[in-house]
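**Q** Just a sequence and a predicted model for now, questions to come.
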Amino acid sequence: MTAVPLEAGIALSIVVMSHPKRAAQAARIAQAMAPATVVTDPDLTGTPSPLRTAVHAWRAHAPEATHHLVLQDDVDADREELLSAVRRGIALFPDAVLGFFAHLDSLNGAMLRLAAAAGAHWTEAVSSEYFPCQAVVLPVRHIAALCEFVEPVRAFRREDDEVLSDFLSMYRIPGILSVPSLVDHIDSGSLTGNAHQDGALRGTFAPRGHGEILAGMVDLLPFFSKGVGHCMAQGADGAWRRLHWIEAMAGLGIDPRTVDDELTAHLAVRTATGDRPTLPTGFLTSLWATAYLIGFLAASGRVPLKPLGESPGAVRADLLAAAWRSLAHAGLKGTSLDRDLLVGAEPFVMELTDAAHAAGRAAGHRQHLMEGALA
């Protein structure tokens, strides 16, 4: 095991955690991420356990490493791009656990979309949810405590991402996610019974010099799930509760009927030109409302932003496009609608969500100016 020197005082070791059933796939990833080592599940006969394998992977760092990158065996990444982001993330957040993937229908995935709309390059992870472990960097100095934390539960808990999140909360260690995700989740079939989940916001890393921003945790998070638009509202105790988009808008001073009228007018034009796909109106209403809320919250100052450089960059159009694409797929999961409905409808869906985001952004900006004038 050899560590890769990234910068003065920073050395990174890399492992791929795997199960023997995926040996060839893990070897391919390790070769692409050289000098990476494959660490396999030590129990070849029992039920596959990500947590059991993760403990061995976490411990398998090089002696000289300051940080340790653990990849799962069902990801794909560009080595140079990922290591560039890892280097930058460690420089900015040396004591944090860093993640470079979030599932599209998770709260962390929703946070990535909102952070991208606010122009952020990194975001705090949602602490009450699992910490995504497809590609995670651990400061080596935390690994012994992490493994000790796991020991009392290792015999009966299986999910490494949930236990890692518990550890971060217990020891108040920051969990930071890159915006966008920098690895792809390969659909190779789950060994643990989890349904395959795509990434929330796949894109390219913004190189140093463009300026960077960290998005802090919000108390309202737009969330599209099972065909219904919501806002997840975080209380003072840190717990989240689900608000229907109508209730969320009313609480923000937005007339939901006006928003619905804007969508109706938009759909009327597309229907008249014959460009409207067969997606149900109710699905499109929730999609529109969620994108509208993302734009509103991003423009109204409700996303805490911390500049990390001298010249913060602008909102990236490519990341917004990725956000809208994943938002529609997130909302489709758990419904009876066929996923193929979005294949031919993607141009329409992208245009609709972009228009909703722009309308929400304009409304949020107006409210922000009014609140500033009254302050």
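**A** Arrived safely. Not measured: the values here are computed from a predicted model.
**Q** contacts and neighbour counts: CA atoms only from here.
**A** OK.
**Q** Quick one: the helices in the protein, in order.
**A** 23-32, 50-59, 79-92, 107-117, 140-150, 160-171, 245-251, 256-272, 281-299, 317-332, 341-374 (DSSP state H).
**Q** can you give me how far the last one is from the chain middle?
**A** Right, the one you point to is helix 341-374. 20 Å (C-alpha atoms, centre = their mean, to the nearest Å).
**Q** elements contacting that helix?
**A** Packed against helix 341-374 by the contact rule (3 or more C-alpha pairs under 8 Å, 6 or more residues apart in numbering; DSSP states H and E) you find helix 281-299, helix 317-332.
**Q** angle of it against helix 256-272?
**A** 140 degrees (axes from the mean of the first three to the mean of the last three C-alpha atoms, to 10 degrees).
**Q** put this beside the first:
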Amino acid sequence: MNWDSPENSFLVRRAAVLGAPWAPLTSREYAPALGLVLPSDLARELGSYLAAIPDGVRDDDELIRAFCYERGVPLVAAVPHLLDHGDSPSVAGNDFHGLRRGVVLGPEAPLPAEYWLGARGMVHRLEVANEFRECLDVAVMFAASSALLRFPRAGKEEPHFHPFGWYWQDWCGLLGVNAGEIRAAAERFLGTAAAGPATGGAGPWQRVALEFWAACWLLGFDAGGKAGTGGETAASRHRNALVRAALASWLEAGLGAGDRSLDRAARSALVDVGTAAVRAGLRRGHG
């Protein structure tokens, strides 16, 4: 799953925050076709379906999405991902999209088998157990170093790859939260001695930190409203590392051109900010 896809990347990050090993995906976006696993009969049917498409049609991921949607086959992404595009040129001619790294890449140590078998109740709550349903009413974006909200409208012919969102401070009230509450929490955290980078550039860093805090707080808030009360699972025990990986990729994908000069220490400090913001948003969402 590409780290900056408009809606599915948010769903993967939300699953990571919830400690779920699988993330149900929306039907509005392309299927992640870099690695796809289907039951053998469906795989053969998909092969026949794609064989009838002219070779000049490039968007096989959109065709796979349509195939699955028409047959009621839910699309889910593994959290963490098992594959990544890497930095090599695209064999499909998609270099104009820029880097297409994964949302959550796996830890160096292999995950135990029970990790993938856990959190079945959580996946059910994320609406993927029995039938294909929409599972997204808002997506939080971090783009051009700003936190934005995206409100998908079911049944509308809205191009899903448009880059536009609504600025969080103006529209977060629709989610039942006040922008002042989020800003105040950010200012309390950013005012602590350990919250800033050890290197220079504090002005730009503080600006990005507030926006990244808002994006991550809203991610946590949304996840908190969907979390259950079950005990610890094999998946939840790996949650902290996977959440940090998900936030690091979000930051790298969403930094504006003018903020690319932030060094490694400054970026690591921003991920610390995001991690704290997710925890704060989760607590608020649970409440």
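**A** Looks like it came in fine. Keep in mind that what you see is a predicted model, and the values were worked out from it rather than measured.
**Q** After superposing, what score do the chains get?
**A** Here the superposed chains carry a TM-score of 0.78, computed using TM-score structural alignment, normalised by the length of the second structure; 259 aligned residues with a C-alpha RMSD of 3.0 Å.
**Q** picking up where we left off before, compare the helices of the first structure and report which one is nearest to Phe131 of the first structure.
**A** Of all these, helix 160-171 sits nearest to Phe131 of the first structure, with 4.9 Å by C-alpha to C-alpha.
**Q** and Trp22 of the second structure, what pairs with it in the first structure?
**A** Here Trp22 of the second structure is matched to Trp122 in the first structure, going by TM-score structural alignment.
**Q** Ok, Ala245 of the second structure next?
**A** By TM-score structural alignment, Ala245 of the second structure lines up with Ala322 in the first structure.
**Q** got the contact list for its match?
**A** Ala322 of the first structure makes contact with 201-203 under the criterion C-alpha atoms under 8 Å, 6 or more residues apart in numbering.
**Q** quick one, which of the helices of the first structure is packed in tightest?
**A** helix 107-117 (a mean of 28; mean count of other C-alpha atoms under 10 Å).
**Q** what's the angle between that one and helix 341-374?
**A** 60 degrees.
**Q** Who are the packing partners of helix 107-117 of the first structure?
**A** Here helix 107-117 of the first structure touches strand 122-124, strand 220-225, helix 281-299, helix 317-332, going by 3+ C-alpha pairs under 8 Å, 6+ apart.
**Q** got those as a markdown table, with distance to Ala239 of the first structure columns?
**A** Shown next, in a markdown table, are those (distance: least, C-alpha to C-alpha, whole Å):
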| stretch | distance to Ala239 of the first structure |
| --- | --- |
| strand 122-124 | 16 |
| strand 220-225 | 12 |
| helix 281-299 | 20 |
| helix 317-332 | 22 |
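**Q** Out of those, which gets nearest to Asp76 of the first structure?
**A** helix 317-332 (17.5 Å).
**Q** The closest one to helix 341-374, inter-axis angle?
**A** Going by the same axes, to 10 degrees, helix 317-332 of the first structure makes 110 degrees with helix 341-374.
**Q** Now distance to Tyr130 of the first structure too, for the helices of the first structure, in TSV please.
**A** Listed next are the helices of the first structure as TSV, based on distance: least, C-alpha to C-alpha, whole Å:
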stretch	distance to Tyr130 of the first structure
helix 23-32	23
helix 50-59	13
helix 79-92	20
helix 107-117	9
helix 140-150	15
helix 160-171	4
helix 245-251	24
helix 256-272	32
helix 281-299	22
helix 317-332	17
helix 341-374	28
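**Q** which residue lines up with Ser9 of the second structure in the first structure?
**A** Match for Ser9 of the second structure (TM-score structural alignment): Gly109.
**Q** looking at it, its match is touching Ala102, isn't it?
**A** Yes. Counting by C-alpha atoms under 8 Å, Gly109 of the first structure does reach Ala102; the two are 5.1 Å apart.
**Q** Quick check: neighbours shared by the two?
**A** Common neighbours of Gly109 of the first structure and Ala102 (C-alpha under 8 Å, 6+ apart) are 199-201.
**Q** Could you find the counterpart of His266 of the first structure in the second structure?
**A** Match for His266 of the first structure (TM-score structural alignment): Phe189.
**Q** wait, what's in contact with that match?
**A** Phe189 of the second structure neighbours (C-alpha under 8 Å, 6+ apart): 195, 273.
**Q** Can you give me the neighbour number for Thr335 of the first structure?
**A** Residues within reach of Thr335 of the first structure, counting by other C-alpha atoms under 10 Å, total 13.
**Q** thinking again about what came up before, any idea which of the helices and strands packed on helix 107-117 of the first structure gets closest to Ala85 of the first structure?
**A** The minimum distance between Ala85 of the first structure and these falls on strand 122-124, with 10.4 Å, by C-alpha to C-alpha.
**Q** that older thread, show the contacting residues for the match of Ser9 of the second structure.
**A** So Gly109 of the first structure contacts 102-103, 199-201 (C-alpha under 8 Å, 6+ apart).
**Q** Filter those down to just the ones in strands.
**A** In strands, judged by DSSP state E, none of the contacts of Gly109 of the first structure are found.
**Q** Which contacts among those residues does the second structure share?
**A** On the basis of both residues aligned by TM-score structural alignment, their matches' C-alpha atoms under 8 Å, what survives of these in the second structure is 102-103, 200.
**Q** So among those, which ones count as buried?
**A** Those of these that meet the buried threshold are 102-103, 200, by 16 or more other C-alpha atoms under 10 Å.
**Q** Distance check, Leu136 of the second structure against Phe142 of the second structure.
**A** 17 Å (C-alpha to C-alpha, to the nearest Å).
**Q** Looking at the second structure, which residue reaches furthest from the middle?
**A** Seen from the C-alpha centroid of the second structure, the residue lying at the greatest distance (C-alpha atoms, centre = their mean) is Ala52, 33.1 Å away.
**Q** Just tell me what Ser300 of the first structure corresponds to in the second structure.
**A** Using TM-score structural alignment, Ser300 of the first structure pairs with Gly225 in the second structure.
**Q** Isn't its match up against His286?
**A** Yes. Counting by C-alpha under 8 Å, Gly225 of the second structure touches His286, with 5.7 Å between them.
**Q** quick one, what contacts Gly256 of the second structure?
**A** So Gly256 of the second structure contacts 143-145 (C-alpha under 8 Å, 6+ apart).
**Q** wait, doesn't His365 of the first structure sit right on Ala299?
**A** Yes. If you go by C-alpha under 8 Å, His365 of the first structure and Ala299 touch, sitting 5.1 Å apart.
**Q** corresponding residue for Leu136 of the second structure in the first structure?
**A** Per TM-score structural alignment, Leu136 of the second structure is aligned with Val218.
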